[in-house]
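Trainee: take this sequence and fold it.
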Amino acid sequence: MAGSTAVDALPSLLVVDDDSRVRTVVSWQLASEGYAVREAADGHSAWQHIVDERPDLVVLDLSLPGLAGLDLLRRLRERGDRTPVVVLSGRSGEGDRILGLDLGADDYLVKPFSLGELAARVRSVLRRSNDHLLVHPRGATPDERSGLRIDPTTRDVVLDGRPVPLTAREFDLLAFLAGHPRQVFTRAQLLEQVWSSSPTWQSEATVTEHVHRVRQKLGRALIVTVRSVGYRLEP
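Mentor: As a prediction, the model looks like this:
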């Protein structure tokens, strides 16, 4: 990423809560854990931040003005965005917890909660999310130190033990597909997810060109073309 600093390399979190006191203490705790933390006080500003900044994880309160937390979560998952979400809620009922998890929350914490437990949940969810980006191509045996490894924190890509230099956008494209193995995405969906754009504003040929360049650098057809549909990553 152009202009990145050491701070930019930290995992980025978005804390969304309409209570400024909750935002402050949660942000302070997570910042002390070594994360780069941003805040949002309502659902609409949180949505815009997620689309523009693509945080590594969202801590999301359900009781938000404007766009409610569950509606924001539903909108994210319906567009195929798998950004990890830890839900905070004052609703302790089992039905609310099940609904949140069914909509795609990665974890659910009921208020009042321990800041230490929240930090532990965040670490766990990020660890699981990063594990999904470890891809081993066909033919690799368990004792071979080969395969494709993507590190979302350092933005490094290693293939069969050798580093692969990618541009920022090539990395974003590869990491997104690797995070959804075998799932097929159209060029329009990839424009929306990776470029935060649409065919109205940017040509789908942009996606085709970037896929071609990533394939050249990886040296193998990990990214499969699904005729008349789009692309998928085949681990």
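Trainee: drop to CA atoms for contacts and neighbour counts, all remaining ones
Mentor: Fine.
Trainee: does V15 touch E39 like I think?
Mentor: Yes - judged on C-alpha atoms under 8 Å, V15 makes contact with E39 at a distance of 4.8 Å.
Trainee: what's the overlap in contacts for the two?
Mentor: Residues touching both V15 and E39 (C-alpha atoms under 8 Å, 6 or more residues apart in numbering): R23, S27.
Trainee: count of neighbours near G93?
Mentor: 10 (other C-alpha atoms under 10 Å).
Trainee: so what's the gap between stretch 25-34 and the chain middle?
Mentor: The chain centre lies 20 Å from the centre of stretch 25-34; the measure is C-alpha atoms, centre = their mean, to the nearest Å.
Trainee: next, the structure of the following sequence, for comparison with the previous one:
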Amino acid sequence: MNHIAIVEDDNSIAEMLSFHMKAQGYQVTHFADGEVARQNLLRESYDIVLLDIMLPNCNGLDICKELRQKNPSIPILMLTSLDGEADRVIGLELGADDYLTKPFSMRECTARVKALLRRSQLAAPVEEAIESVDEKLSIDELNLDAGSRVVCMNEVLIELTAREFDLLFYLAKNAGRVYSRSQLLDAVWGYSHDGYEHTINTHINRLRNKLKRSNGKSEFIQTVWGVGYKFYRPDEDGS
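Mentor: The predicted structure is shown next:
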């Protein structure tokens, strides 16, 4: 049984989330205080965290950053206010996998939770990107192993979130092909995100920071202006 941590100080929202998550068969633990949640999340093990930003005693963004440093693979779904655009972007940059804007439907929330859990548990890897859980890719100094979800560059382990790995593997497997943000959202996130294209931007930026090259070659993930992104092919360098 998956164990969900709900960190939300609005009791009506927390009760609604708890009711629907329990109805899906999940075990639920609720925290209304930010500092209490922070200490517990760093100490105990959960399968996914639904994390509000505005919390008493400890900001949800600070919790996200600290939790991501301790546990790179745990799925984090941020809960944000309608006018909290900056907070949503910061949350994604700090390592959140996805976000929901209040007010949100329980149907959409449940879909997001299920999608995040599937990817973190490898029950359903990205279908178009990973045909076999044993598949491996090697491009220049970058090596990806779908079975172990391990990424190494120059034999140094690169820690990625589950969503970052899926996005990187999808692009790398289809190196040279250009994808729009909406195509990447559909393929990697598994459902439409109308107006959520900047989710891709923040994940791409995080991947680029983690995969910086020291040999002066082009970045692994390249921007195609007006279209989207692609993963470079070695022959594009003329090498």
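Trainee: element containing N209 of the second structure?
Mentor: Per DSSP states H and E: N209 of the second structure is located in helix 198-210.
Trainee: in the first structure, what stretch matches that helix?
Mentor: Aligned using TM-score structural alignment, helix 198-210 of the second structure spans no residues in the first structure.
Trainee: which residue would you name as the spatial centre of the first structure?
Mentor: Using C-alpha atoms, centre = their mean, the residue of the first structure that lies closest to the mean C-alpha position is T83, 3.4 Å off.
Trainee: and the helices in the first structure, which stretches?
Mentor: Remark: helices assigned in the first structure by DSSP state H are 20-32, 43-53, 69-78, 94-102, 115-131, 168-178, 187-195, 205-218.
Trainee: quick one: contacts for the aligned residue in the first structure for L50 of the second structure?
Mentor: Matched by TM-score structural alignment, L50 of the second structure corresponds to V59 in the first structure. Listed by C-alpha under 8 Å, 6+ apart, the contact set of V59 of the first structure reads L13, L14, V15, V16, V85, V86, V87, L88.
Trainee: for Y108 of the first structure, which non-adjacent residue is spatially closest?
Mentor: V87 (4.7 Å; C-alpha to C-alpha, 6 or more residues apart in numbering).
Trainee: and the one you found, how many neighbours?
Mentor: 23.
Trainee: looking for the alignment partner of it in the second structure.
Mentor: Match for V87 of the first structure (TM-score structural alignment): M78.
Trainee: ok, back up a step: quick check: the match of L50 of the second structure vs S27 of the first structure, distance?
Mentor: Separation of V59 of the first structure from S27 of the first structure (C-alpha to C-alpha, to the nearest Å) stands at 10 Å.
Trainee: overlap in contacts, the two.
Mentor: Joint contacts of V59 of the first structure and S27 (C-alpha under 8 Å, 6+ apart) are V15.
Trainee: what is the equivalent residue in the second structure for W28 of the first structure?
Mentor: For W28 of the first structure, the residue aligned by TM-score structural alignment is F19.
Trainee: doesn't E117 make contact with Q29 of the first structure?
Mentor: No - look at Q29 of the first structure against E117 with C-alpha under 8 Å: they stay out of range, at 10.7 Å.
Trainee: which of those two has more neighbours?
Mentor: Q29 (17 against 11).
Trainee: what's the closest non-adjacent residue to that one?
Mentor: That would be L115: by C-alpha to C-alpha, 6+ apart, it lies 6.7 Å from Q29 of the first structure.
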